[in-house]
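1. A structural model of the following input is requested.
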Amino acid sequence: MSGWSSSCRSPLLLVLLLLLFPLAADATSQTTAAAAAGGDRDTLLAIKKSWGYPPQLAASWDPSATANHCAWKGVTCSGGGGGGIGVVTELSLPGLNLTLPIPASVCALENLARLDLSYNNLAGAFPAAALYPCAARLRSLDLSHNLLSGPLPSGIGSLSPATMEHLDLSANLFTGEIPEAFAGLTELTQLNMSSNKLTGAVPAWALRHGKLEYLYLFDNALSGELPRDVTAVNLIELDFSMNRLTGEIPDAFRGLKKLTLLFLYKNQLTGSVPWLFRHDRLESLCLDENGFTGNLPSEITAANLILLNLSRNQLTGGIPQAFGNLRNLKRLFLQNNRFTGTLC
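-> Sure thing, here's the model as predicted:
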């Protein structure tokens, strides 16, 4: 009997261990998640302290009032570990009048993927030291409408090169040229650096980027001719207006088949633009306040055009009757050119 019991006991013990292991693993996972969630709460409190207890956060980021930090202002969580409390994946804190530097503790939020600090009063250089530790996981960074200044760092390509999809640095005071290092952000789909004081040429990499869909560089001091190697075939919106660009629009722009918006107004561009009126996806085309010359083409097949502004150029000849075939056209500006003939 003892032999039988001994021989059966080991398999039975193995079965019990196999049954209990998932429960233990699940308990360990829940404990880990709870620890992470608790750590995020402490990190948020440290961030609030570093920012000088801003009044907009003081009332909301208060564990005595609301224990679940995922319910605090501007905080988004995922997961349900720790008694239904998840880990922080997003901080959205626009318009809070933040003035002190971004604390390094922001990157102690180990699951942070999106950070929006737009419309504040953050000043000084690009906060590289605070943000580079987040490099492995940030997907979206919005620092627009602040007072950040100075040149963009040459190491900016290290800022989440494998994950960054959306980067908005618009409406600051950045100066100098756009670093080539931006090309290292290979997953970017949206890049906005408009309304700064950037100089130099439009970077060639920007029009070769394979994943960019929205590119805004308007209202800077960019100069020189547009790049002629244009292979960013996924571009949907392109705005280089209010700069100092010269030369002609390269024929390679014809390859931007997905383009719905092209704004190049208030530059010093020259030449003719007949092919643009055959682009079947364009909805908004603004080329006003340049030096474009020549006649408008008699054949206009850009049937999706809604907005067309060609004002304040040096265009000549008659206004084509084909404009009457643009059934979607709602806004047309042709004033201050050298057109002749009658408008039918």
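2. rest of the way, CA atoms for contacts and neighbours
-> Will do.
3. ok, and what's touching stretch 236-249?
-> 213-226, 258-273 (CA atoms under 8 Å, 6 or more residues apart in numbering).
4. How far away from the center of its chain is it?
-> In this view, stretch 236-249 has its centroid 19 Å away from the chain centroid, taken as CA atoms, centre = their mean, to the nearest Å.
5. Likewise for stretch 220-229?
-> 21 Å.
6. now what about that stretch, what contacts it?
-> 194-204, 207-208, 242-252.
7. Swap in 10 Å and give it another go.
-> Among residues not part of stretch 220-229, those counted as contacts by CA atoms under 10 Å, 6 or more residues apart in numbering are 171, 173-178, 193-208, 240-253, 267-269.
8. ok, how many other residues are close to residue 270?
-> Residue 270: 18 surrounding residues under other CA atoms under 10 Å.
9. Give me the secondary structure label for it.
-> Put simply, residue 270 is strand when judged by DSSP: H, G, I helix; E, B strand; the rest coil.
10. How about the contacts made by it?
-> 245, 246, 247, 248, 249, 290, 291, 292, 293, 294, 313, 314.
11. which ones among these are found in strands?
-> Secondary structure defined by DSSP state E assigns 245, 246, 247, 291, 292, 293, 294, 314 of those to strands.
12. Rebuild the contacts of residue 270 as JSON lines, extending it with distance to residue 87 and neighbour count.
-> Output for the contacts of residue 270, formatted as JSON lines (distance: CA to CA, whole Å; neighbours: other CA atoms under 10 Å):
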{"residue": "245", "distance to residue 87": "46", "neighbour count": "25"}
{"residue": "246", "distance to residue 87": "50", "neighbour count": "17"}
{"residue": "247", "distance to residue 87": "52", "neighbour count": "15"}
{"residue": "248", "distance to residue 87": "51", "neighbour count": "17"}
{"residue": "249", "distance to residue 87": "48", "neighbour count": "20"}
{"residue": "290", "distance to residue 87": "51", "neighbour count": "22"}
{"residue": "291", "distance to residue 87": "55", "neighbour count": "21"}
{"residue": "292", "distance to residue 87": "55", "neighbour count": "25"}
{"residue": "293", "distance to residue 87": "58", "neighbour count": "18"}
{"residue": "294", "distance to residue 87": "60", "neighbour count": "17"}
{"residue": "313", "distance to residue 87": "55", "neighbour count": "22"}
{"residue": "314", "distance to residue 87": "59", "neighbour count": "19"}
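13. before we go on, could you also do this sequence so I can check it against the first one:
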Amino acid sequence: MATVCHAGTCNDVVPYLVPPSLFNPNSLCSLLLYVLLPLFLSLFLDYNNLTEAIPVTFNGLKNLKRLELLSNKLQGLVPPYMSLLNKINYLHTSDNFLIGELLMLAAGFPMEENFAGFEKSGLIAVDISNNKLRGTLRWFMAWMPKLSALLLENNKLSGMIPREY
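-> Coordinates of the predicted model:
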């Protein structure tokens, strides 16, 4: 068991014991960490063979600043509750099978509703490369005024990157 300090603040909370396998490449296919999720500041789940859609349990990541989901097998639309992660600064979901319109990222919700929380968050870096996302870049980027790194390759995106970037 490992003490989770990086996931929470550890200044104001009691550290929790988490199996070390959670932080190593493995075949983690389900997350049931409802109690811990609100404490996480960073969540690194790269190379964990996560399947299906982005888990609904991520809705509980209210204080998350960094989400790393690189090289899993996540598929489907980016869920609308991602906009509730309004403290996030770094989002890395590359090398998955995420689909859908960049402008309409989830179930018919306009991008403005879906990612409006990011405008307040100060999102700095986004890597959504190597997925199957479609849509127009200009509208997606308009919601990220502090963006300094954007990786989009190997998607089905269109449009020009605005000059201000």
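14. Just the TM-score for the two chains, thanks.
-> Comparison of the two superposed chains (TM-score structural alignment, normalised by the length of the second structure) gives a TM-score of 0.75, and 146 aligned residues with a CA RMSD of 2.8 Å.
15. Just name the closest of the ones in strands among the contacts of residue 270 of the first structure to residue 75 of the first structure, please.
-> Nearest to residue 75 of the first structure among these is residue 245, at 41.6 Å by CA to CA.
16. Next one: the aligned partner of that closest one in the second structure relative to residue 36 of the second structure, how far apart?
-> Using TM-score structural alignment as the criterion, residue 245 of the first structure maps onto residue 133 of the second structure. The gap separating residue 133 of the second structure from residue 36 of the second structure is 30 Å, by CA to CA, to the nearest Å.
17. Next: residue 147 of the second structure.
-> From residue 147 of the second structure over to residue 36 of the second structure (counting by CA to CA), the distance is 29 Å.
18. Equivalent analysis for residue 100 of the second structure, please.
-> Distance from residue 100 of the second structure to residue 36 of the second structure, by CA to CA: 30 Å.
19. what about those two, which has more around it?
-> Using other CA under 10 Å as the criterion, residue 100 of the second structure and residue 36 rank with residue 100 on top: 19 against 16.
20. Confirm that the more buried one lies within a strand, as I assumed.
-> Yes: under three-state DSSP, residue 100 of the second structure falls within a strand.
21. Apart from its chain neighbours, what residue comes closest to it?
-> residue 133 (5.2 Å; CA to CA, 6 or more residues apart in numbering).
22. now do residue 30 of the second structure
-> Spatial nearest neighbour of residue 30 of the second structure, excluding adjacent residues (CA to CA, 6+ apart): residue 50 at 7.2 Å.
23. Now do the strands in the second structure.
-> Counting by DSSP E, the strands of the second structure are 2-4, 16-18, 42-44, 51-52, 66-68, 73-76, 90-92, 97-101, 125-127, 132-136, 149-151, 156-158.
24. JSON lines for these, including distance to residue 118 of the second structure?
-> Below are the strands of the second structure laid out as JSON lines (distance: least, CA to CA, whole Å):
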{"stretch": "strand 2-4", "distance to residue 118 of the second structure": "26"}
{"stretch": "strand 16-18", "distance to residue 118 of the second structure": "29"}
{"stretch": "strand 42-44", "distance to residue 118 of the second structure": "16"}
{"stretch": "strand 51-52", "distance to residue 118 of the second structure": "24"}
{"stretch": "strand 66-68", "distance to residue 118 of the second structure": "12"}
{"stretch": "strand 73-76", "distance to residue 118 of the second structure": "21"}
{"stretch": "strand 90-92", "distance to residue 118 of the second structure": "10"}
{"stretch": "strand 97-101", "distance to residue 118 of the second structure": "18"}
{"stretch": "strand 125-127", "distance to residue 118 of the second structure": "11"}
{"stretch": "strand 132-136", "distance to residue 118 of the second structure": "17"}
{"stretch": "strand 149-151", "distance to residue 118 of the second structure": "14"}
{"stretch": "strand 156-158", "distance to residue 118 of the second structure": "20"}
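25. so which of those strands gets nearest residue 27 of the second structure?
-> Per CA to CA, nearest to residue 27 of the second structure of the strands of the second structure: strand 51-52, 9.7 Å.
26. thought residue 92 of the first structure was touching residue 57?
-> No: assessed by CA atoms under 10 Å, residue 92 of the first structure is found out of contact with residue 57, at 11.8 Å.
27. which residues touch the residue nearest the centre of the first structure?
-> With distances taken as CA atoms, centre = their mean, residue 166 lies nearest the centre of the first structure, 2.7 Å away. Shown in contact with residue 166 of the first structure (CA under 10 Å, 6+ apart): 114, 138-142, 185, 187-192, 212, 214.
28. re the thing from before, need the max-distance pair from the ones in strands among the contacts of residue 270 of the first structure.
-> The most widely separated members of those are 245 and 294, with 19.3 Å between them, by CA to CA.
29. Residue 271 of the first structure: neighbouring residues, count only.
-> Using other CA under 10 Å, residue 271 of the first structure has 15 neighbouring residues.
30. Kindly report the same for the one 4 residues further on.
-> By other CA under 10 Å, the residues close to residue 275 of the first structure number 15.
31. so how far is residue 211 of the first structure from the counterpart of residue 43 of the second structure in the first structure?
-> Applying TM-score structural alignment, one finds that residue 43 of the second structure aligns to residue 167 in the first structure. According to CA to CA, residue 167 of the first structure and residue 211 of the first structure sit 13 Å apart.
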